[in-house]
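Visitor: got a structure for you, letters missing:
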């Protein structure tokens, strides 16, 4: 069986993924990076160290599959965004493994950005990249970007047209979660607690101007609420997610006035059940086609990279 290998070494997760020629996932292995209790992130040197330890473990997990599968091509994320000024040492760990493996196996190596990898994970569920431009929403621990994406020979030519002017949605959620004593990254724990509150608590106003939103004011407000024990942790989690949605809704309205008719939403924050439901309802009402990654593939993973390798090699057949 021919398979295509994707590798992603991001700020939060070490990921390997194998897909077949039909773009179905054959194997998906990940290790979330460890953060000390009470911590709100990792240094780049610590990320590189953990990726260096994790990658051999993940390849050992793939060993059983690779006894009967043949790697046709390798694709790896090598920077956060496809820009000359976009650099992060964490991606060097995966890039080194990818280059070595491709050289030893004498197979093609494809390089793409972490942001492209996320949007391609969404397109994998469609079974094609296509040629038409589309809008993207990339929501992760460090990124909240409204994008316009155009497929090209390298992957996706992405232009940022809006997003946050300060902290990301993921950082806002994580900071609130850590302040409430939840483990980092806190997204899944905030989501779980928020689900116990019905109806959801109304969120704070989120400033927006020309497609740029700001979560720093609501975060300061939220920290004061936590410090004052102004409400239960569950209700504060609900307030946090409702505030994030109010900010995202501002971005979506801006995109709609820009002509958005097709949106692909990706990134770890899009694993959140409440936000997915709110986004789906908004797009349905506005007659915007919405594509989301398959369950489990919104968070950091390497399926987009593996998919891109399969697509590129398929063109040669």
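Guide: Nice, thanks for sending it over. In this text, all values refer to a predicted model and were calculated from it rather than measured experimentally.

Visitor: contacts, neighbours, all on C-alpha from now
Guide: Will do.

Visitor: any chance you could map the strands in the stretch 1-150 of the chain?
Guide: 2-9, 13-19, 25-32, 70-77, 109-112, 134-139, 144-152 (DSSP state E, counting those that start in this stretch).

Visitor: packing partners for the third one?
Guide: Read it as strand 25-32. Counting contacts by 3 or more CA pairs under 8 Å, 6 or more residues apart in numbering; DSSP states H and E, strand 25-32 is packed against strand 13-19, helix 44-66.

Visitor: Put this next to the previous one:
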């Protein structure tokens, strides 16, 4: 399993949604290459990811991306100790492309195969530069398809505390951006516009789902934005075209504030419940600067203060570095997969 020098070099592959990614990482931290083929332009006109289009793009990109990752890392198949693949959760039609490629390379090269949970890998992004973390830790993954809280005892020991019951935070950003006629993807568009808006202009609802709940719901918030723009009976004219930029910016800022308020308050609630010392934050929405600032402020005010570890922005969105990094820990623990591995839309 290990090279002659005692190091473990992993080729990671990620195709869970609309990014085709491959990376080579040694010992879980030394990032030797990271290649991502984005599909944003393919899906932009639809305002969201179209699974069939995503799958076809993965098929076209998968082997060129893997070849480029190995070229940049200056490694050949003999330098790779294992092949890791994110096989869950995600779009099955997209996952199957990466899983097939990984199993093929594992078989052809005679290398071990490692199965990775995509959400757990997002949290690994926050640990890339850490020797150790103060436990227990509460971990929040915020992405387009998932909003989940975990009790994290180690990179391999994660217990789900709560998750979304309808729209995930990133999905809500995309849908509200569509309502406001902002460019896809919605997260960056809303964040940029919100900087010029008043976050207190509109008091959008914060769904906490009960005083003890650690689950998330953003569907009602999305609907509140829609009603604000179209009227409570949805029979009014779409007022967005008549709004000036300041009014749209106020809606964006107020919506973003509502999402962030819920994320921070739920994380604080979870930290108190498990007696956390550390907060981990990962996923595409974790790139949002306002969220990062709000989470940092909460951790600073908490008694005792919490340490916040956030994924570097280049590793917030889907990537294969996080896959290869988490695979290192699974290899060390002897947790390998075999060629019967299948993709799963849930995880």
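Guide: Nice, I can see it. Being a predicted model, the structure only gives us computed values, none of them experimental.

Visitor: got the helices and strands packed on strand 25-32 of the first structure as TSV, with distance to residue 295 of the first structure and mean neighbour count columns?
Guide: Converted to TSV, those look like this (distance: least, CA to CA, whole Å; neighbours: other CA atoms under 10 Å):
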stretch	distance to residue 295 of the first structure	mean neighbour count
strand 13-19	15	26
helix 44-66	21	17
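
Visitor: any chance of the ones you listed in JSON lines, plus distance to residue 235 of the first structure?
Guide: Formatted as JSON lines, these follow (distance: least, CA to CA, whole Å):
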{"stretch": "strand 13-19", "distance to residue 235 of the first structure": "29"}
{"stretch": "helix 44-66", "distance to residue 235 of the first structure": "33"}
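
Visitor: nearest to residue 311 of the first structure, of the ones you listed?
Guide: strand 13-19 (10.5 Å; CA to CA).

Visitor: Mean deviation, the closest one versus the second structure?
Guide: In this overlay with the second structure, the average offset of strand 13-19 of the first structure from its partner residues is 1.4 Å by mean CA distance after the TM-score superposition for the first structure.

Visitor: residues in the second structure aligned with that strand?
Guide: On the second structure, the counterpart of strand 13-19 of the first structure by TM-score structural alignment is residues 19-25.

Visitor: Name the surrounding residues that touch the matching stretch.
Guide: For stretch 19-25 of the second structure, the surrounding residues in contact (CA atoms under 8 Å, 6 or more residues apart in numbering) are 9-15, 31-39, 58, 61-62, 65-66, 69-70, 73, 318-321, 324-325.

Visitor: Need the distance between the two termini of stretch 181-195 of the first structure.
Guide: Using CA to CA, to the nearest Å, the end-to-end distance of stretch 181-195 of the first structure comes to 18 Å.

Visitor: in the second structure, what residues pair with that stretch?
Guide: Mapped onto the second structure using TM-score structural alignment, stretch 181-195 of the first structure spans residues 181-195.

Visitor: Could you list the buried residues of that stretch?
Guide: 182-194 (16 or more other CA atoms under 10 Å).

Visitor: do you know which of the helices and strands packed on strand 25-32 of the first structure lies nearest residue 130 of the first structure?
Guide: strand 13-19 (18.7 Å).

Visitor: I'd like to know how many residues surround residue 202 of the second structure.
Guide: 17 (other CA atoms under 10 Å).

Visitor: residue contacts, it?
Guide: Residue 202 of the second structure neighbours (CA under 8 Å, 6+ apart): 250-251, 254.

Visitor: before we move on, the earlier item: could I get the strands of the stretch 1-150 of the first structure in CSV, plus columns for distance to residue 172 of the first structure?
Guide: What follows is the strands of the stretch 1-150 of the first structure, written out as CSV (distance: least, CA to CA, whole Å):
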stretch, distance to residue 172 of the first structure
strand 2-9, 23
strand 13-19, 19
strand 25-32, 20
strand 70-77, 25
strand 109-112, 27
strand 134-139, 12
strand 144-152, 11
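
Visitor: Please identify the most buried of those strands.
Guide: Greatest average neighbour count among these goes to strand 2-9 (a mean of 29), per mean count of other CA atoms under 10 Å.

Visitor: gap between it and the chain center?
Guide: Mean C-alpha position of strand 2-9 of the first structure versus that of the full chain (CA atoms, centre = their mean, to the nearest Å) differs by 17 Å.
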